[in-house]
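Visitor: Just the structure for this:
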Amino acid sequence: MAEFGDPAVKALLVEVLDELSERYGGSGDDTPIGDDDFTSPNGAFFVADDGERLVGCAGWRRHGSTDAELKRMFTAKAARGRGLARRMLAAIEESAREAGCDRLILETGDKQPEAIALYESAGYARIEDFGYYKGHADVLSFAKEL
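Guide: This next block holds a predicted model:
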């Protein structure tokens, strides 16, 4: 686990938002995130490194009393194709389950086919849109029972 405010995490999050901006325009993701959203008992934030720098991240935060929401799932381009995202997703699911959450929900966009394929292959199913981007044409929402 990592601190969401750690400088190395913030540097990786710049990559996350830059890629989202490339795909969708704008600033990437304007979803409000609180300072303690990824701090226990509200959630957790995980990172992966390659021995030199951070190359992946994912976090979850509580959404209601029994749901966890996946946020900031990302693998750097240089680290893709090695199963890192699948391992990060499994760590998020386990952490949320251990914290008493029954379901993991997420929003992704229609210009992220790799993410959509990962979520569907990991057992996520489409649900009614929720959250900050509810009602946006390019948003897809998914959930999985934990």
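Visitor: C-alpha only now, for contacts and for neighbours.
Guide: Will do.
Visitor: Which parts of this structure are helices?
Guide: Assignment of helices within the chain using DSSP state H yields the ranges 7-24, 84-98, 113-121.
Visitor: Point out the most buried one among those.
Guide: helix 84-98 (a mean of 18; mean count of other CA atoms under 10 Å).
Visitor: If I take that helix and helix 113-121, what angle do their directions form?
Guide: With axes from the mean of the first three to the mean of the last three CA atoms, to 10 degrees applied, the angle from helix 84-98 to helix 113-121 works out at 50 degrees.
Visitor: can you list the helices of the chain in JSON lines and add distance to Arg72?
Guide: Listed next are the helices of the chain as JSON lines, based on distance: least, CA to CA, whole Å:
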{"stretch": "helix 7-24", "distance to Arg72": "7"}
{"stretch": "helix 84-98", "distance to Arg72": "11"}
{"stretch": "helix 113-121", "distance to Arg72": "12"}
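Visitor: how about those helices, which one is nearest Arg62?
Guide: helix 84-98 (8.6 Å; CA to CA).
Visitor: helices or strands up against the closest one?
Guide: Contact here means 3 or more CA pairs under 8 Å, 6 or more residues apart in numbering; DSSP states H and E; on that basis helix 84-98 packs against strand 43-49, strand 54-63, strand 67-75, strand 103-109.
Visitor: and the closest residue to Thr108 other than its chain neighbours, how many neighbours?
Guide: Spatially, and ignoring its direct neighbours in sequence, Thr108 is nearest to Leu140 (5.4 Å; CA to CA, 6 or more residues apart in numbering). Counted by other CA atoms under 10 Å, the residues lying close to Leu140 total 20.
Visitor: Another sequence for comparison is provided below:
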Amino acid sequence: MQSEQRTAPELTTVAYTDPVARRLVTAALADLGARYGGEGDATPVDPAEFVPPAGVFLVAWRGDEPVGCGAWRTHGPDAELKRMYTVPAARGTGVAGAVLAALEDDARRAGRTRMVLECGARQPEAIAMYERFGYRRIPNYGFYADAPDCLSYARML
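Guide: Predicted structure coming up:
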């Protein structure tokens, strides 16, 4: 089990409407809801925003089990990171880092030069990962720009 947890997950591109994607997004929103209340994230999302080349939705797999996901969508000239999530049993095993690196590569190939994201102050593990990857605070933007717990980050690709 330990060696499996250290191996990089397999990543596949799926539609945002794919049943596996929907299951992971539902779990991600439940996690956010537990941290912040409400439905987790009320940011408007259109599944078409994650269709290449304007964006992508990735699922991370270990064997037959989906263990995480993440996406990017076009936000003006930037790529915006959305729906990053790792199932609790796979946290701390490199899933999120693998997904993030793949999303950055995909956005770069699509011609984006910067990735931006909104994160909440009650997600210390996510904040630590983003900062480890070189993301730095920027002025808040987007749906939660005026929310007191919102932290926005960016990184040049």
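Visitor: what's the TM between chain one and chain two?
Guide: Laid over one another, the chains give 0.97 as their TM-score (TM-score structural alignment, normalised by the length of the first structure), with 145 aligned residues with a CA RMSD of 0.7 Å.
Visitor: what's the counterpart of Val25 of the second structure in the first structure?
Guide: In the first structure, the residue paired with Val25 of the second structure is Leu13, using TM-score structural alignment.
Visitor: give the contact list for its match.
Guide: Arg72 (CA atoms under 8 Å, 6 or more residues apart in numbering).
Visitor: Gly40 of the second structure corresponds to which position in the first structure?
Guide: Using TM-score structural alignment as the criterion, Gly40 of the second structure maps onto Gly28 of the first structure.
Visitor: typo on my end, it should be Pro88 of the second structure
Guide: Checking TM-score structural alignment: Pro88 of the second structure goes with Lys77.
Visitor: With Pro66 of the second structure instead?
Guide: Pro66 of the second structure maps onto Leu54 in the first structure, by TM-score structural alignment.
Visitor: how deep is that match tucked in, by neighbour count?
Guide: A count of nearby residues for Leu54 of the first structure, using other CA under 10 Å, gives 17.
Visitor: Equivalent analysis for Val87 of the second structure, please.
Guide: Counted with other CA under 10 Å, Val87 of the second structure comes out at 16.
Visitor: Please apply the same query to the one 5 residues further on.
Guide: The burial count assigned to Gly92 of the second structure is 13, neighbours taken as other CA under 10 Å.
Visitor: how near is it to Tyr85 of the second structure?
Guide: Distance, Gly92 of the second structure to Tyr85 of the second structure, by CA to CA, to the nearest Å: 12 Å.
Visitor: Report the central residue of the second structure.
Guide: For the second structure, Met84 is the residue whose C-alpha lies nearest the centre (CA atoms, centre = their mean; 2.3 Å).
Visitor: distance of that one from Gln2 of the second structure?
Guide: Counting by CA to CA, the gap from Met84 of the second structure to Gln2 of the second structure is 23 Å.
Visitor: picking up where we left off before, how about TSV for the helices and strands packed on helix 84-98 of the first structure, with distance to Gly135 of the first structure added?
Guide: Shown next, in TSV, are those (distance: least, CA to CA, whole Å):
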stretch	distance to Gly135 of the first structure
strand 43-49	25
strand 54-63	18
strand 67-75	18
strand 103-109	12
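Visitor: Spit out the contact partners of Ala85 of the first structure.
Guide: With CA under 8 Å, 6+ apart, Ala85 of the first structure has these contacts: 56, 73-75.
Visitor: so Glu69 of the first structure makes contact with Ala44?
Guide: No - between Glu69 of the first structure and Ala44 there is no contact under CA atoms under 8 Å: 10.6 Å.
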